[in-house]
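S.K.: Structure for the following, please:
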Amino acid sequence: MKNIHRNCLSSMDDRFALIDYLDSVEFANLFLINIDNFSNFNNAYGFEYGDKILVEITKLIIKSKPATAKLFRISSDEFAVVSLEDMNQSRLADIASSMVSFFDQMEIEVDEDIYTRASISIGISTGKGSQILNQAKIAIKELREYSRGSYKIYDPNSVYIKKQEENVYWIHKIKEAIEKERLLPYFQPIINNKTKKIEKYECLVRIFDEGIVVPPIRFIEASKLTGTLSLVTRTIIEQSFKKFGDTEYEFSINITKIDLHLNYLEEFLLKHAIKNAINPSRVVLEILEDIDSLSSPEVIAQLNSLRSFGFKIAIDDFGSQSSNLSRLLEFLPDYLKIDGSFIKNILTDNKSLIIVEAIVLLCKKSNIKIIAEFVHSAEVQAKVEELGIEYSQGFYFSEPKEDL
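M.R.: You can find the predicted model right below:
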């Protein structure tokens, strides 16, 4: 049975035949069909039955596709339907919607008395040449940013496409900035709310590009995609340690989950602490991800080792997304930075105030010092002080600057 199924699938026209076909016609409508989570079938039933399910899925595609359209199998769980008919966007959408609905209604026999269902995602592109295959792949990627079991027509002007183009641009700019030393730390003061003096600084990355200072929101996503994020962190560590070598300030550096998983921090931080005569107790490592990212034994061991040398730990943006109170109490960081959206709205949104009050109470009882970010006015600062929050940071005091 296994060989029969595989022979049936392998006899179909493949990706190379598809490319040849697309290059040979003047115009084509391409429906790229991807089976959602197909690996689950192999895991649940085994590869032999996975092949059988693929054969049945192929039959369903043949039944649901336009009668005159050609079918190609691109990879194990990906098919292409190509039609040469003249179709407007409404017709393309109708065909794709019909195919998705057809799959939603059909059961696939796995074995005697065992049935399953498959859902599909469809990326659609029209035009001439094999580039429409790449465009359809992009359409599926964009679709899966939001959902599965649906369809998406390629739109060169979509926000998703613009974001991909911007990432490509910043990939080049990041590498250039590192090579030409244009990746720089900027420093924002953190105020002790009892003494009213600057006690520490947060080191924030910027790119100096053609006379413009670029904030990380523009390029960090591209840095993650290209694996250069740890290079950004290393550069900021090196430059920040130089900056604070002749001062007495405490300073914090943002650390990502990627930095922790690469497991280079201890050696690198100690090297630059010795080189610049900085006591590790002056260095705060701000963990950017939610606290659940600290749950693995390897990460916990690494952070505990860093703390044994004197480095301090801060949890950033607490209160957002999946912040975990139980994990916080297990880990007990030195500092907790309340998510800036709560501080920013603390005077106008009662929910934000309640959340901040709860976090303050928890931290007071756990001996965790609190830093309020996004303090942008005297009124917000007065409320922060009233709540007993130890430190404040924000544009009310200073924007990030190149010098202290």
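S.K.: going forward, measure contacts and count neighbours with C-alpha atoms only.
M.R.: Fine.
S.K.: biggest strand in the chain, by residue count?
M.R.: strand 197-209 (DSSP state E).
S.K.: Buried residues in it, which are they?
M.R.: 198-207 (16 or more other C-alpha atoms under 10 Å).
S.K.: Please enumerate residues in contact with it?
M.R.: Under the criterion C-alpha atoms under 8 Å, 6 or more residues apart in numbering, residues 174, 177, 182-192, 213-216, 232, 236, 240, 249-254, 400 lie in contact with strand 197-209.
S.K.: and this one, so I can compare the two:
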Amino acid sequence: MADMRAVAAELRHGSAARDLRADAKFDRQLQLLDQRLSDQAAALEKFKSQNSVLKNSLIYLPFARDDLLRDLPPGTEVHEQFDALIEKVMLQSTRAAMDGHDAVAADITALQRSLAGQPLRLREKFDHLARHIQMIDQFQQETPMLVSRLTSGSEKGGLTEAYRDYFARQQQRATTYQLFLLAATLLLLAYAIAAFIRLRGNTQKLQLAASVFSHATECISITDSQGAILDVNPAFTKVTGYSRAEVLGRNPRILQSGRQDAEFYARMWQTIRESGQWQGEIYNRRKDGVVYPEWLSITAVIQNGQVSHYIGSFTDLTQRKQSEVAIHNLAFYDPLTGLPNRRLLTDRCQQALASSVRTGKRGALLFIDLDHFKTINDTLGHSIGDLLLQQVAARLSSCVRKGDTVARLGGDEFVVMLEDLSENTVTAAEQTESVGENILATLSLPYLLDSHEHRNTPSIGATLFSGKQQSIGELFKQADIAMYQAKQAGRNTLRFFDQDMQNTLTKRIAFEAELQKALENRQFQLYYQIQVDEFNCPIGAEALIRWIHPERGMVSPLEFIAVAEDTGLILPIGHWVLETACAQLKVWQQTAATRDLVLAVNVSARQFLQENFVAEVQVVIRHHAIEPSRLKLELTESMLLDNIEDTIATMNELKTLGVQFSLDDFGTGYSSLQYLKRLPLDQLKIDQSFVRDLVTDSSDRAIVRTIIAMAHSLNLTVIAEGVETEEQRQLLRDNGCTHYQGYLFGKPLPIAQFENLVHETTRSVVEIAWQI
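M.R.: From the prediction side, this is the model:
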């Protein structure tokens, strides 16, 4: 009915009223509909009221019956009449028929007569119940008529006919609206899909950001615009020692160490206000009070032109600082004595020379070598020798001024550099001599080494410098020559570089000239030292240069290689070695016994760092048409210290050609361990200085084990040089080293003798294999 009223109202006053108002038929039908709706509304209200009363009376009737029957004697006629009345009323309520109502009234009258002699209270109860029964009977008669009035809908037919024309007129308009709504719906659907995709993307970004925040290794804190901490990540709590609950709501000032003053923080916040961010290194304090360095970055978050939050992120630099100190110490200090090493000494010498030029004051270098130190190592062991070196270092440091330098070059060689001496040469020499004599006296005092008293003396060579037309290399040579003069003078003495030493330098110049002629006259020859595996099978050789002098005979490389390095002759000599070695490889490739041999060629630092070195190697390989993998270039540890990036780049270029690399004399350098994993090496070569005392020296054994383990961890082969005894080889093999080189297998030999050795060694291995 409410729907019909709404329809009528819409037709009379809605958007269609203007079109329908001119239709008289429709207007009459609409008036009839209004009248009918009003009549039905009144009938509905009456139906609802009577139906509610009827429902309650029917519910009440059984209870009233039971109450009345309790007061009647059972089995009486009145009792039976009353039961019949109640049953008739209840059955009448379940039927929609109009008959039976007069019978109910007659039964009520009959019961009233039967109860005339009963108590007043019982009659009153029945009268009350009779009124309910009469009302139920009345409402049951009226209900069908009310339902008929409510369901009558004949007026709708005329209204429908009147509305048909209006519907036809509006159908076309509705079709147009439907098309428009369809298009709008499709647009809204597309927009909703796009919005959903953006929302999902934003959700994923938020989830990713939350994951990054929780799992970041950097410590992150978020504060409001006033500096109150809103959140921190797990890394923050791990580094600072504060739990999240302890810092929420507090200011990051709780971490301040006091090392930065108020002015520092004022400048920091001024930068943040101006640029929106700041970063730098500061020191903060953990919860346990430990001060630590960190790299801090602060960024201001701007919303609507105002700072809403600050995001601080920092990295704990403790490990990095410790690593930097360790690397610095490895690079510039001797690990045994803690003294500056050759590199740091060279740097300080350069500064001293520059200072001497500016001030005019002189300086001095004193080279100190312990007399008979090797005897101590051989008789008492390297551990006692190390104790002596440590005590010597401490005594030397006590003999000089604060601004002077005491350094250890290696072994038992020490250097003292004195600065700010007199401008007068004689006075400066006297000052140097005074320090030298003090060193002689101090180092000659008894040493207590592992509960044993021991005496030792030094030999000292000194030279003065003024910084004019002097190089560090020349100064070192002069002091070194003077030191050897002190040894020749009987040791335990001090000698200055003098004219006699200059004569020695003159001889050096003559030697350089002879070396140049040796190159021109082809006086050099390659010798080959065999390399074998654990079964004594030849696997390769090392090419070693020899100078066959027409008058002196064979000259050791130890005598001329250093001179060649200093003069630059090492470049043409190195090229000759490379050419000769590759030519020999070509010959070997044609013979089954030598086809698989790998030839190792030593390369100097100066040669390796030449810009055209890669091209030079490539040309030689192509010229001789050799297999590049049969050529192995041996580099020394010391050459890796300078220009490490250029060295790695050159090695990588050569590796692309197929050339192999071996790191020679491994373990004797200064500080290349940090770069080892970056070098494209194939092999580590254990220096013979560690192999020599391998059987008797536990320190050497420990070093060798470490080198072998390191090589294996980097997937490198390892070869030991200087193997002279079966005991040494056995120890090396037991520790995982299976490639060897040394006099035990063969000394360096000319090519013909070397090839004979290869054939004999191979034949011996085959014979042993057949016997097995």
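S.K.: Return the residues in contact with Cys582 of structure 2.
M.R.: Counting by C-alpha under 8 Å, 6+ apart, the residues that Cys582 of structure 2 touches are 620-621, 624, 626, 631.
S.K.: wait, I meant Asp533 of structure 2
M.R.: So Asp533 of structure 2 contacts 539, 738-740 (C-alpha under 8 Å, 6+ apart).
S.K.: Map Gly742 of structure 2 onto structure 1.
M.R.: In structure 1, the residue paired with Gly742 of structure 2 according to TM-score structural alignment is Gly394.
S.K.: circling back to that earlier point, please list which of the contacts of Cys582 of structure 2 are also found as contacts in structure 1.
M.R.: Retained contacts for the contacts of Cys582 of structure 2 in structure 1, judged by both residues aligned by TM-score structural alignment, their matches' C-alpha atoms under 8 Å, are 620-621, 624, 626.
S.K.: quick one: which of the residues you listed has the most company?
M.R.: The most crowded member of those, judged by other C-alpha atoms under 10 Å, is Ile621 (22 neighbours).
S.K.: any idea how far that one lies from Ile298 of structure 2?
M.R.: Using C-alpha to C-alpha, to the nearest Å, Ile621 of structure 2 is found at 57 Å from Ile298 of structure 2.
S.K.: Also Glu512 of structure 2?
M.R.: Shown here: Glu512 of structure 2 relative to Ile298 of structure 2, a distance of 63 Å by C-alpha to C-alpha.
S.K.: Chain neighbours aside, what residue packs nearest to Gly461 of structure 2?
M.R.: Nearest residue to Gly461 of structure 2 in three dimensions, chain neighbours excluded: Met483, at 3.5 Å (C-alpha to C-alpha, 6 or more residues apart in numbering).
S.K.: Doesn't that neighbour lie inside a strand?
M.R.: No - applying DSSP: H, G, I helix; E, B strand; the rest coil, one finds Met483 of structure 2 to be helix, outside a strand.
S.K.: ok, it - contacts?
M.R.: 367-369, 459-462, 494-495.
S.K.: can you map out the helices along the stretch 651-772 of structure 2?
M.R.: 673-676, 688-692, 698-713, 726-734, 751-771 (DSSP state H, counting those that start in this stretch).
S.K.: most neighbours per residue, which of the ones you listed?
M.R.: helix 688-692 (a mean of 19; mean count of other C-alpha atoms under 10 Å).
S.K.: In structure 2, which helix is the longest?
M.R.: helix 155-215 (DSSP state H).
S.K.: Next secondary structure after that helix?
M.R.: Counting by DSSP states H and E, the next helix or strand C-terminal to helix 155-215 of structure 2 is strand 219-224.
S.K.: what does the next helix-or-strand element following that following strand correspond to over in structure 1?
M.R.: Sequence-wise, the next helix or strand downstream of strand 219-224 of structure 2 (DSSP H and E) is strand 229-232. Using TM-score structural alignment, strand 229-232 of structure 2 corresponds to no residues of structure 1.
S.K.: I'd like the helices of the stretch 651-772 of structure 2 as TSV, with distance to Ile108 of structure 2 appended.
M.R.: TSV is the format used below for the helices of the stretch 651-772 of structure 2 (distance: least, C-alpha to C-alpha, whole Å):
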stretch	distance to Ile108 of structure 2
helix 673-676	119
helix 688-692	134
helix 698-713	116
helix 726-734	126
helix 751-771	135
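S.K.: what range in structure 1 does the longest helix of structure 2 sit on?
M.R.: Going by TM-score structural alignment, helix 155-215 of structure 2 sits over no part of structure 1.
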